[in-house]
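**Student:** I'll drop the sequence and a predicted model, then ask my questions.
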Amino acid sequence: MKRVFAVLLFIGSMSFVSQTKKTPNIIFIEVDDLMPRFMNKLGEGFGHTPNIDRLAEQGVHFPHAVAQGPMCGPSRNTLITGLYSHNLGFYKNGDMRFLPENVWTFPKVFQENGYQTAYVGKSHVRPQKRNQSKADALKAYGFDFVNASGERHAIWRDLKKGKDVSEIPFIKHLKKRGKYDQFLKDNNVPGHKMRSTMQDDVDYLDGYMAHVGSYWIENEQDKAKPFFMWFNFCLPHGPYDVPQRYYDIANKIKIPGPKTNKFGHFVPEPLLVGNKPAEAKKLPKERIGEVANVAFMDKMVGKLIASLKRSGELENTVIVFFSDHSIFLGNHGRSHKTTLFEEALNTSMIISYPNLFPKDKISMQPMELLDLIPTAFELAGFKNPNKIAKNGISVVPLLTLKEKVREYAFSEVYGAQSATGERYRYITSEGYEILYDRVNDPNEMKNIAKENPKVTKKMGDAVKNWMKNSGAVLEPKTH
């Protein structure tokens, strides 16, 4: 039997307890560099995303959910610690080789309160000491079960440098299956034009990880306990190397070009250093590659959900689908990320739990990834979830009682900060202020800061208060 609630939830508890007497499982399904426009139901209608579409039909989508640090490393390390980039000095992937000793991490709270915890997939989470393995680091941060991998391109990079990759679980899997030589051949292609020739999804990195996650859900979780799983995809992050059968899907789709090819105003340098001008000749291949990668990723999301259904856990599991951030892919004439515009900040957030939350709804409430921590704590029945979490605000009151929980969601890169509201986005950098009306200017082309001084001041003051009241502001750490 699952653990029964000992204490009613502070907000929305009567609705929750009346509909389920079991503590819910919680699964975070995190994907990498997903641009929402490359989805179907929640995007522009051209992505092949039937499983994510069904998930959205069973949940609530947050178009204004943003990453607090719009790059892979900062996003994941701030999430696990409940801290902002400026609290850690972690603004880009090259920062921070190690997390602080004895750092607080939210999975430990689940572990200490009777949850079985699991981490599967890509890990950008930093260790606490030199030569500590990914698995050992994640276990120290509160996970009982760990099967962690680096990125696909990182494995290939290490291979080319002659590094030992034999202990990576995926490599062990390939060798056991007799597929390792085929993997090497696939990736020994000049010009990064490789595509996987694997006929079975399980022999591609994200397919293998989906198999590990599904197997754990169906066969290895302790049925006497609720579980928390954090599943991390490498996809749809490039390189765009999924098997040809997923390109066959993408080739049947008419994929539009970028919505914009420039900025409509001056942009300060801190907002440009983490990205670069797009190469027009490469964009069509990159955009079709994104569709192909998304199609593979969507199929694996379906695999995880199917495993929940087969295990009898689907109805009692909160599914949170999100991206660590988004990516330009030619919009505003740029490539990559690490900036504070919509293309980099958006997280494609869906929260699905029909036992308690509405279905097929869109909430324009701004939300940070850090809000996921107290939200999960509240769903798990922990007292004072907003106080346990280092930052963030539970959105359970919003989803159960339609109460507004925050006015702005905050994000940053080194040298610039932003606030996202239901209608406006504000950015400040080097004394220059940008304000977008995202209702009338969804592509963020017109800076209306001077035309709307009251809104600009209000949001600027909110950013200042956030920076003042959210803990230490540290310079980038490179050691």
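**Tutor:** That came through fine. Numbers count the residues shown, from 1 in each chain.
**Student:** rest of the way, CA atoms for contacts and neighbours
**Tutor:** Fine.
**Student:** Once you drop chain neighbours, what's closest to Phe106?
**Tutor:** Excluding the flanking residues, the one nearest Phe106 by C-alpha to C-alpha, 6 or more residues apart in numbering is Ile80, at 6.0 Å.
**Student:** Just to be sure, the one you found is in a helix?
**Tutor:** Yes - looking at Ile80 with DSSP: H, G, I helix; E, B strand; the rest coil, it is inside a helix.
**Student:** From Lys160, how far out is it?
**Tutor:** 31 Å (C-alpha to C-alpha, to the nearest Å).
**Student:** Where do the strands of the stretch 151-300 of the chain begin and end?
**Tutor:** 227-236, 275-277 (DSSP state E, counting those that start in this stretch).
**Student:** which of these is buried the deepest?
**Tutor:** Ranked by mean neighbour count, these are led by strand 227-236 with a mean of 24 (mean count of other C-alpha atoms under 10 Å).
**Student:** Show me what that one is packed against.
**Tutor:** strand 25-32, strand 116-122, helix 205-215, helix 283-310 (3 or more C-alpha pairs under 8 Å, 6 or more residues apart in numbering; DSSP states H and E).
**Student:** give me that answer again for 7 Å
**Tutor:** When contacts are defined as 3 or more C-alpha pairs under 7 Å, 6 or more residues apart in numbering; DSSP states H and E, strand 227-236 sits against strand 25-32, strand 116-122, helix 283-310.
**Student:** Use this one as the comparison:
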Amino acid sequence: MIPPGQTNGLAGRESNLDYESLNMTESNLIKRRQFLQTAGLGTASILLSGKTAGAANSPVTPQQRSSSAKPNVLVIMTDQHRADLMTCAGRDLVPTPNIDLIASRGVRFTNAYCPYPVCVASRMALLTGLYAHSTGAITNRDRLDWRYRTIANHFTDNGYLTGLIGKMHFLDAHNHGFEYYMSINDWLMYLGPKVQHYANEIANHPLGAHFFKTVDDGGAGLPDVDGLWLKGSPWVGNVEKWNFDNMASALEPEDHLDMFLAREAAKFINRYREQPFFLVTSFMKPHSPFYPPRQWAEIYPVDKMTLPKVGDIYQYPPHIQRRIKNMASLGEKRQRAHRAGYLGNLAFVDTCIGHVYKALEKEKLLDNTIVVYTSDHGEMEGDHGLYQKFCMFEPSVRIPLIVSYPKHLPEDKVTAALTEYIGLYPTLSELAGLEAPRKTTLLDIPGAPERMDAASFANVLRHPDIEGPAAAFSEFNLRSRISEYMIRTRRYKYIFNHGTTHELYDHEADPGEFVNLINDPGLKKVRDQLRDRLFAWYDPEKNPYRQK
């Protein structure tokens, strides 16, 4: 059981709350959940209970859960990790021994795509198995309707203890089905006065102003630190100018968010090893801010960084041209600093991943645990003169995806099958032996799809050499005049850019996507067929969620 004295917000410290006086004993919570299930609400009770974890979120005892016949599930996520920056993917630029270890014990996808190259939309699609155009959660300001039935709801209702440790970009007070929830704010409380160092670093990061200004609407995923950088706040202190020659963080490695999350995930695994669990451990890095601990920052000196090739920008749509020009105006030194910080972040988060994976090994749970490694979207890292994501180029939409389940799935295999990571919901359900969810919602939502958009890719995991799906899709629409919709087949990528120039790339001849073939008369039939298939998936001309 989660100890009655432990609550979310204290990160494992003892609480002085009197649960008897609050009528929140474990016994009462069990009765409350049983009542709500009898009343037909199921895990909606957890969603309605607000953003609390600990005892208030885990009312079911191990005795009430099914036995160890069910496999555990561990989903390890990072933020903004592009698919090719792993040693196991053939790039030794960044040492990723722990991600490589997971890959050596499972199946790695080389053509896995995110449904939306933006944090919130991509993560909510993963949780629901529904594309962003189905839920309406398309920007970093959009809240997922709590009535959607998430993968956490599904596993909870099937006898699992469900936990979320880290960043998921929930923008409301609901846990969306997770019984145990430890958020970024728990780390801030753990830091105490040392949060000063973090506030200083962020305030002077080139993306810092954006990072902080968007906190209230969820852009940073740090909803409770809004007062730390306001003018006149005692937290701001003596801030130094951002130093491009020193990318090292002032925080010790153990005080960094991702190392904190790794420790808490390891504690969770140790504490609940006797019962089936579904745990999502979601790290912040390699996403900005680019201040890895010194040991990792020193691996990548800024002046040693090289910049990638930039092709003819005038073949791209005007909005992409503008972005490239804006990035060029930053200057080469800042671009090199971006690359150095990103690589340092990635090397550090791999170390954190290792701590979580080794916790499974220590508890002898590897053979009975499905382990997933993935990321919400990629990172351009200077390719085509672009940084961050927000586009349909491969570095932005293609993501790492590895699934390991020793003795049940092939090991050390690579598949080129096209895959969409929103398929993890039905895939993990199938691998765990659970029936597919019958509904996409807990309670009725007007206009909500009755069936999940996502399809299981468990068959590809069992047979990595098969071709798999014929196409993968992605979309990007921030309710502006610019919106992008992608279909990727085994050879071609077609991008429909609403109201402007479209794009077509031949991946056999041009894997780097440097030559836009949209006006090639010899490919008119290919272009028209891809457009028809894209519009059959979703019609961008109708664009019902363009304005809210």
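**Tutor:** The structure has been received and is ready for your questions. Fair warning: this is a prediction, and the values are worked out from it, not measured in the lab.
**Student:** more crowded one of Ile80 and Lys160 of the first structure?
**Tutor:** Ile80 (20 against 11; other C-alpha atoms under 10 Å).
**Student:** Just tell me what the residue nearest to Phe106 of the first structure corresponds to in the second structure.
**Tutor:** Under the alignment (TM-score structural alignment), Ile80 of the first structure pairs with Leu127 in the second structure.
**Student:** got the buried residues for stretch 34-51 of the first structure?
**Tutor:** 34-43, 46-51 (16 or more other C-alpha atoms under 10 Å).
**Student:** Now, those residues that are in strands?
**Tutor:** Among the buried residues of stretch 34-51 of the first structure, no member falls in strands (DSSP state E).
**Student:** nearest to His192 of the first structure, of these?
**Tutor:** Nearest to His192 of the first structure among the buried residues of stretch 34-51 of the first structure is Leu34, at 20.4 Å by C-alpha to C-alpha.
**Student:** Distance-wise, check the residue nearest to Phe106 of the first structure relative to Phe46 of the first structure.
**Tutor:** Distance from Ile80 of the first structure to Phe46 of the first structure, by C-alpha to C-alpha: 33 Å.
**Student:** Surely the match of Ile80 of the first structure touches Tyr148?
**Tutor:** No - Leu127 of the second structure is not in contact with Tyr148 according to C-alpha atoms under 7 Å; the separation is 9.3 Å.
**Student:** part of a helix, is Val371 of the second structure?
**Tutor:** No - assigned with three-state DSSP, Val371 of the second structure falls outside any helix and is strand.
**Student:** Tell me the counterpart of Leu191 of the second structure in the first structure.
**Tutor:** Per TM-score structural alignment, Leu191 of the second structure is aligned with Leu174.
**Student:** got the contact list for that match?
**Tutor:** 180, 203 (C-alpha atoms under 7 Å, 6 or more residues apart in numbering).
**Student:** So which of the helices and strands packed on strand 227-236 of the first structure is nearest Leu55 of the first structure?
**Tutor:** helix 283-310 (9.0 Å).
**Student:** which SSE is Met452 of the second structure in?
**Tutor:** Under the criterion DSSP states H and E, no helix or strand holds Met452 of the second structure.
**Student:** and it, what pairs with it in the first structure?
**Tutor:** In the first structure, Met452 of the second structure lands on Lys390 (TM-score structural alignment).
**Student:** Count the neighbours of the closest residue to its match other than its chain neighbours for me.
**Tutor:** Excluding its sequence neighbours, the residue lying closest to Lys390 of the first structure (C-alpha to C-alpha, 6+ apart) is Gly82, at 5.2 Å. The number of residues packed near Gly82 of the first structure is 25, by other C-alpha under 10 Å.
**Student:** Looks like Gly82 of the first structure contacts Leu372 (just checking).
**Tutor:** No - Gly82 of the first structure is beyond contact range of Leu372, at 9.6 Å (criterion: C-alpha under 7 Å).
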